[in-house]
Structures are given as C-alpha cells and as structure tokens.
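Novice: My questions concern the predicted model and sequence given below.
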Amino acid sequence: MRFNHKMNYTLLLIVVFGGFSIFGISENIKGPALPNMQLELNLSDGNLGLLLAINSFSFLIACTFTSWLIDKIGTKVTSILTFLLMAVSGLFIYLSSNFLSLAGGYFLLYLGNGMLEIGLAIIAARIFTRNTGTMLNLSHFFYGLGSTVAPILAAQMMGWEISSTILGWRGMYMIMLSLSLLPLVPVTLSRFPKGETEETNERTSIKKLAKDPIAWLIVFSLSMAVTAELGIAAWLVNYLVKVSEWNLADASGMLSIFFFTFMLARLLLGPVTDRFGYTKSIITFSFFAGIISMIPIFAGDRFAILFAIAGFGIGPIYPTMMALLAKKYANGTDTAITFTVTLIGVATVLSNLLIGYIIEFVTSLSLRPTYVASNQLGMQAGYLFLALTAILCGTTCLEIHRRLKQQNNIL
C-alpha cells in the first residue's frame, strides 16, 4: 500500500508538472505566430485584441463550469476531456482560413486551457498541503519551462519544409497541440483525491467570498498580474518587430529569455515566498516587474534585455497568490480558486480588448509623418499599459497586506 501510495503521488506529480508544461506551450506559441497570422489574414491590431479577448472569454466560460464538472464526473474524466479538447483545437486552427475560423479554433483551445487551469489548481491544492508556496511555485515553474521552449521552437517549426511545403503557423499549431495527448497516460493510471469539493462548498460559498473585500482585492491584483503576464507573451514579439525593427527570430528569442527568467524565478523563489510572506513577496515582485518593463520604452532599444528580466518579477506572482488563497481560504480552496480565476477571466477579456484598442487609438492620434512611425508610438503606449498593470498589482496587494495585518492574519 505504501508503494502504491507513493506511485500514485508520483503519477499525480507527473500530471501536474506535465499539465503545466503543456499549458505553457499552448498559451505561448502564439507570440511568434501572431505577426504571420496578422499578415496572412489581413488582421488589424484591433482584430488581434479582439482575438485575444475571445480567448479570455472562452477561458472564462471554462472556469465557470470546470469545478462543477469535476464534482459530477470526477477529476480523471475531466482531465481526459481537457487534453483531448486541446489536441482537437490544433486541428481546427490548422484548418482555419479566415478570422472567424481562426477565432473558433482559438475558442476551443482556450476552453481547454481554462479547464486545465482550474483542474490543475484544484489537484495541486489538494496534494500540496505542506510548503504550499514552494510546491505551487515549482508546479508553475513547469509552466515557465513550457513557455520558454515554446516561442523558439514555434518560430523554428514555422520555417520547417515538409514535402516542399513550408509548415507555417497552422502546421506548427497542430503539431505542438498534439503534445496534449501525452499526459493522458499518467492521467489514466492515477487515482485522484476525492471528497474535498463537497466539504469545502459547505464551508465557503461564493456568496461569502462575494462579501469579502479581501477576496475582491485578490481578484483585482491577480487580474493585473495576469494581464501583464499574458500581455507580454502576446505583444512582446510584435513590439520588438514593429518598434525596435528586430527580425522574428531575434524577437522570439527575447520572449524565450523572458520566459526563462520567469521560469527561473518560480524555481528559485518559492521557498523565499514561504519565509518572507506571500503579500510582501507579491508587492516586491510586482513593482520590480513594472518598473523594469517601463525602462526600455523610454530609454530605447539598448535596454531591451530588461523586457526579459521583468520575468523575474512577473513569474512568481500567480503561484504565490494561489498559495495565499489556499492559506486564507483553507476551508474552501476549490471554491476560492473557482471564484478568483473566473473573475480574472472577465478582467482579462476587457484588458486584452483594451490593449489592442489603446494601440489603435494612439496610432490614429499620432502626428508622426508615416503610419509605421505612428504605429510604433501606439505599440509603445500599449506596452506602457502592460507595465502599469504590474504596478497596479503591487499597489492593490499593499491594501491586502494592510487588511490582513488588521486581522492579525498576515500571509
């Protein structure tokens, strides 16, 4: 029995770590692909913002039903459906020929991503009951690992020639998302923890969370952090290509460096958050990321490496906030995760739309002599907004820390 328990725990670790790796890959192969998509399908920056908003909306829908689905059919079956859906979405993206069909493929992908996010968060919260900050940061390290590999590999794969045909972004998506089938092996062999969801729903309800100011502050703070994280993943390559006039390979390389620092921070700083405190850690990380991201916008291309170094600040925020949630709402972690991640989905729908339209609005107002120069200014404005969201995350967390201190419950 001891061997079986250890073996099952090992399989669950493979599911969590492997799942987060696939999550990182599926979310961050879009950076190198977006410029080619935009050119081939004649998409405006507003269209790209709308596409990313559709992604967030799909993610949001998944967040609203995944916890319920886990209750009804179990974690194992839900996980199997999730990975199958992500693989099928790659086929739909491969077959896309216009904005509508591309948006449909992305909708399916982010439906899978949303289910994966909630499912992995619930599994991790159930099995990592000790050293929570360290283990959640380690889990999200694998998201960073997948994210680091994704842009470089995606950029290279798009140039592959198969039977005298360039693979392109469509073929790249189909091949990369087929990797979602690999975790099905440990999922099928594992026994997943049961019974906690019913217990926690009795103790902590959505109604109670909706009346808790700290719960709403956590939602806003984490929404700002996620906006910064996903915004950099989506827009950094475009920024470097259009503003700094880099080639696609170099720009994709910088995005991979960002995810390398992002990943390294999650690997190394988890134990620091457990000792230093979750709120104080998030405040420090957020202000560092925001300030570092602003410098190249104003100081120029020679400081572009700071875009990547910002990953040290952004990387640990999400798992550290998840650890804070697990400790603050120990009697209802599943419910708190569902409440928080669902509302983050609402916020990221709005923020993704906003980034695209900030770029278009500033471009249209610019008095620069050419459209290219005007668009460069628009891209700078959009990226400045991303840096400000990281600072807003830290500012909000200052208030969370103050309120927890009043309750003698500093986390």
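Specialist: The structure has been received and is ready for your questions. Numbers count the residues shown, from 1 in each chain.
Novice: alpha carbons only for contacts and neighbour counts from here, please
Specialist: Fine.
Novice: Do I have it right that Met134 meets Phe276?
Specialist: Slight slip there: residue 134 is Thr, not Met. No. Contact criterion Cα atoms under 8 Å: Thr134 and Phe276 do not qualify, at 11.9 Å.
Novice: out of those two, which sits in the more crowded spot?
Specialist: Between Thr134 and Phe276, counted using other Cα atoms under 10 Å, the more crowded position is Thr134 (23 against 11).
Novice: Let me know the distance separating the closest residue to the more buried one other than its chain neighbours from Gly332.
Specialist: Spatial nearest neighbour of Thr134, chain neighbours left out: Gly270 (4.0 Å); criterion: Cα to Cα, 6 or more residues apart in numbering. Relative to Gly332, Gly270 is positioned 23 Å away (Cα to Cα, to the nearest Å).
Novice: try Phe99
Specialist: For Phe99, the distance to Gly332 - Cα to Cα - is 41 Å.
Novice: Enumerate every residue touching Thr261.
Specialist: Contact partners of Thr261, counting by Cα atoms under 8 Å, 6 or more residues apart in numbering, are Ala308, Ile309, Ala310, Gly311, Phe312, Gly315.
Novice: typed the wrong thing, it's Ser147
Specialist: Contact analysis of Ser147 by Cα under 8 Å, 6+ apart lists Ser21, Gly24, Ile25, Glu27, Asn28, Ile29, Ser256, Phe259.
Novice: Comparison target, given below:
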Amino acid sequence: MSRILNGLSKNYVLLLIVVFGGFLIFGFSENIKGPALPRMQAELSLDELQVGVLLAFNSLGYLLACSFTGWLARKAGLKLTTALAFVSMALSGVCMFFAANYAALSGAYFLMYIGNGILEIALAILAARIFVKNTGAMMNLAHFFYGLSSTFAPLIAASLMGVQLQGSELGWRGMYMLMLALSVLPLLPGLFARYSGEEESQGERKSLKDFVRDPVAWLIVIVLSFGVVSELAVGGWLVNFLEKAYGWSGDAAARMLSAFFFCFMLARLLLGPVTDKIGYTMSLILLSAFSGLCSIAAVIIGEPGAFLFALAGVGIAPIYPTVMALLARRYASSADTAITFTVTLMGIASVIGNFAIGAVTDGIKHLFAGGGGMESDGLIAGLSAGYLFIGACALLCSAASVILYAMLKRRNAVL
C-alpha cells in the first residue's frame, strides 16, 4: 500500500510541476511584451492603432486554440496537448527573431498565442481535475506562478534587450527567442507523468448546448471577459503609457510594470484562502471593484498617483483563478467543457477589448489633434482615455459579478 501511495504521490508531484511550471512560462510569454512594444513600434514604424490591431489579431490565435483544445485534450490526451503548447511557444520565438516586417511579426505573435491558448486551457483542465480540495486556494496558488514570472518578466526583458552580443544589442528579437525557448522546460516532467484517469465523473455530464442555454454560464463569461481584458491590457499598455504620457525611461516604466505584477503575485499567493472563506462570487465583486477604482484614480491624479497602477494588481489578480475555481465547483462533472466554453468566449472579448483600447487611444489622439491641439498633448489624452477604459472594464466586471451573485442566490447556489 505504501508503495502505491508513494507512486501516486510522485505522479501528483509531477503534475504539480507541469501546472506550476506551465503557468510560470505562461507569465513570461505574456508579459515580456510591455518593454518590447515601444521598440517594435520604433523599428517597424507602427502607430498606436496598429499596436492595438496587432494584439487583437494575435488574440485570434488564442481564440482559435481555445476553441479546439478541449476536444484535443479528450481525443489525444493532456500529455500531447501540453507538449504541443510548449513546442508552439518555443517555435514562435524563433519566428519572431526572423520577423522582417509587420506581417511577419503578426504571424509569429499568432503562433505564440496559439501556444498560449492551448496551454491555458490544458492547464485549467488539469488543475480542475487534481485540485479537488481547497479549490480556490489551490487555483490561486497555481496562478501565483503566473504572477511570479510576470513580476520579473518586464525587468528581464528590458535587461536582455540591452545585452551586447557580438557588437550589437540582443534587442527585442533575441530577447523573445531566448525567453520563449524556456517553454521546453516544463515539457520534461510531463513526459514522465500519467495524465490518464485523473477525471472522475461526479454527476451527469453537460453538453455544450447545455452551457449555451444556461444564463449563469453566460454571466460567468461576462465576468471573466471584463476582468481578463483589464488584466491583460496592463501588460501591453502600462509601459507605453508611462513612457509617452509621463516621459519615464524604459527601465523606470518596466519597474512600475514589475511592481504591478509584484502586487499581482502577492494577491494570488495570499488571497486564495480568502476567496474560499468569503465565497468566490463575493470575492469577484469586491476585488474587481478595487482594481477598477485604483486604475481610474491613477489616471485622474496623474504622475503622483502612478503607484495606484501597481496597486490595481491586488484586485485584478484573483479574478481569473477564482472564476476557474467557481467553474470547477459548479460544473464538476463537465469542467473541461465549462472551461472551454468560458475561455473561448472570453477570447472573443479579449480580441474586441484589445482593439477597443487601441481605437480609443488613437481616436482621442486624432480628435485632439484635429481640434488644433499639439500632437504630444493629443497622444497623452489618447493614452489617458485608453487607460480609463481599462479601469472601466474592471468596474464592469464587478457589476456583472453583482448580477451573478443575485442570480445564484435566487437558486440557493451561491459559491
């Protein structure tokens, strides 16, 4: 018996390494873009709308991956699915290194987001299967590793881009290739883990049509969509905002983004047990409202309130893992379908959200310039409007969570 338990324990540890290590790499791949985007803009002569379109278009890769990963995991297994994710991400770094123009860069980003989407769904399904106790705390702990790598990703990216190699800087191309090459590391323990048999039926399995007809499922999609748009937008736009609106150096702006992810990381490490105690839905209401108010206050106050950009990470960090915990508990017998349905639709919102932020920023900038203002003032006004939109998304996440709480309370099913 002890040998069997030891065997199970070792396999569980290997699966934990895959989950925690996967989120660690995921954080790097998502958040090294902050310091890199201004350099991409300068080298390829991109305006703010093109950056928004770049992020939105490449989110289509994420959306595409989300749409088939659940099916792939059921047909081919999670081992092959996670391996495909890691390999895709590593290859995208090579493609990015050789990207000569905007179209090639978009293609490389598209491939990276394919890998990111496959990885996120696969890790979420695996986590839902193995975290059957203290689900909120364990989901937040797993996503803590995303926050951990995200904290250091901007600093590492900024430092690597300045490294001299054979008389020239490594630049954003070399930085991306090196960082994404780390994607192969979590693959190794996964090759020795057993993925089959983790899922046990705990009730009648729901089909995709059942989720389409479930208003609670749609509300969860809305909650997660607003929260994730607000969360992911920080990585893409905060450095840009601080450099162009406040005239901060690239290193100083990267440090503030790292401060955001430091708060983000601590929140996922420390607030997971709190979400289990006060309830997932109530946690979503309070934390997303806090994040939105911090972001909006930071823009209104101006440069002296820049620290609030970082503090917003405390509120937005637990949103995604808490929603995953809610899905794992509410749809225990159909977690893979629930996660695929929710995250795929969230991906659509991410495409729209990235485009909307870029469009708002560029539209206000040109509107200001058309009114006779200076171009630099127009850019600042546009960036401020874009960031106010990011804060508004967090507040809308909170408002949708209030509606979700009321609906679940009427059904005596509050989680």
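Specialist: Great, that's in hand. Since we're looking at a predicted model, the values are computed, not measured.
Novice: hang on, the earlier thing: so which of Phe99 and Gly332 of the first structure has more stuff around it?
Specialist: Gly332 (24 against 17).
Novice: State the distance from the alignment partner in the second structure of the more buried one to Ala128 of the second structure.
Specialist: Matched to the second structure by TM-score structural alignment, Gly332 of the first structure sits across from Ser334. Per Cα to Cα, Ser334 of the second structure is found 10 Å from Ala128 of the second structure.
Novice: And Tyr331 of the second structure, by the same measure?
Specialist: 10 Å.
Novice: Ok, Ile118 of the second structure next?
Specialist: In terms of Cα to Cα, Ile118 of the second structure sits 15 Å off from Ala128 of the second structure.
Novice: So for these two, which residue has more residues nearby?
Specialist: Ile118 (30 against 24).
Novice: element containing the residue mapped onto the more buried one from the first structure, please.
Specialist: Using TM-score structural alignment, the partner of Ile118 of the second structure in the first structure is Met115. Using DSSP states H and E, Met115 of the first structure maps to helix 99-127.
Novice: Which residue range of the second structure does the next helix or strand along the chain from that helix align onto?
Specialist: Per DSSP H and E, helix 99-127 of the first structure leads on to helix 132-158 as the next helix or strand towards the C-terminus. Helix 132-158 of the first structure lines up with residues 135-161 of the second structure when matched by TM-score structural alignment.
Novice: once aligned to the first structure, how far is that stretch on average?
Specialist: Stretch 135-161 of the second structure, aligned to the first structure and superposed, deviates on average by 0.4 Å (mean Cα distance after the TM-score superposition for the first structure).
Novice: Could I get the contacting residues of Gly117 of the second structure?
Specialist: Contacts for Gly117 of the second structure (Cα under 8 Å, 6+ apart) come out as Gly61, Tyr62, Leu63, Leu64, Ala65, Cys66, Thr69, Ala85.
Novice: do Gly18 of the first structure as well
Specialist: By Cα under 8 Å, 6+ apart, the contact set of Gly18 of the first structure is Phe142, Pro183.
Novice: The same query, at a cut-off of 7 Å, please.
Specialist: Taking Cα atoms under 7 Å, 6 or more residues apart in numbering, we find Gly18 of the first structure in contact with Pro183.
Novice: Which residue in the second structure aligns with it?
Specialist: Per TM-score structural alignment, Gly18 of the first structure is aligned with Gly21.
Novice: Identify the residue of the second structure aligned to Arg275 of the first structure.
Specialist: So Arg275 of the first structure corresponds to Lys277, using TM-score structural alignment.
Novice: And for that match, the neighbour number?
Specialist: 13.
Novice: Surely it forms part of a helix?
Specialist: Yes. Per DSSP: H, G, I helix; E, B strand; the rest coil, Lys277 of the second structure lies within a helix segment.
Novice: What are the buried residues along stretch 270-283 of the first structure?
Specialist: The neighbour-count check on stretch 270-283 of the first structure (16 or more other Cα atoms under 10 Å) flags Gly270, Pro271, Thr273, Asp274, Gly277, Tyr278, Thr279, Lys280, Ser281, Ile282, Ile283 as buried.
Novice: The first structure: matching residues for stretch 232-244 of the second structure?
Specialist: So stretch 232-244 of the second structure sits over residues 230-242 in the first structure, by TM-score structural alignment.
Novice: Now the matching stretch on the second structure. Mean distance?
Specialist: Relative to the second structure, stretch 230-242 of the first structure is 0.4 Å off (mean Cα distance after the TM-score superposition for the first structure).
Novice: who touches that stretch?
Specialist: If you take Cα under 7 Å, 6+ apart as the criterion, stretch 230-242 of the first structure is touched by 28, 30-32, 35, 246-248, 251-252, 255, 376, 379, 386.
Novice: same thing with stretch 180-188 of the second structure?
Specialist: With Cα under 7 Å, 6+ apart as the contact definition, stretch 180-188 of the second structure has outside contacts at Val18, Gly21, Gly22, Ile25, Ser29, Ala83, Phe86, Val87, Met89, Ala90, Gly93.
Novice: I'd like those written out as TSV, with distance to Gln202 of the second structure and secondary structure added.
Specialist: Below are the contacts of stretch 180-188 of the second structure laid out as TSV (distance: Cα to Cα, whole Å; DSSP: H, G, I helix; E, B strand; the rest coil):
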residue	distance to Gln202 of the second structure	secondary structure
Val18	25	helix
Gly21	28	helix
Gly22	27	helix
Ile25	32	helix
Ser29	35	helix
Ala83	28	helix
Phe86	31	helix
Val87	33	helix
Met89	34	helix
Ala90	37	helix
Gly93	41	helix
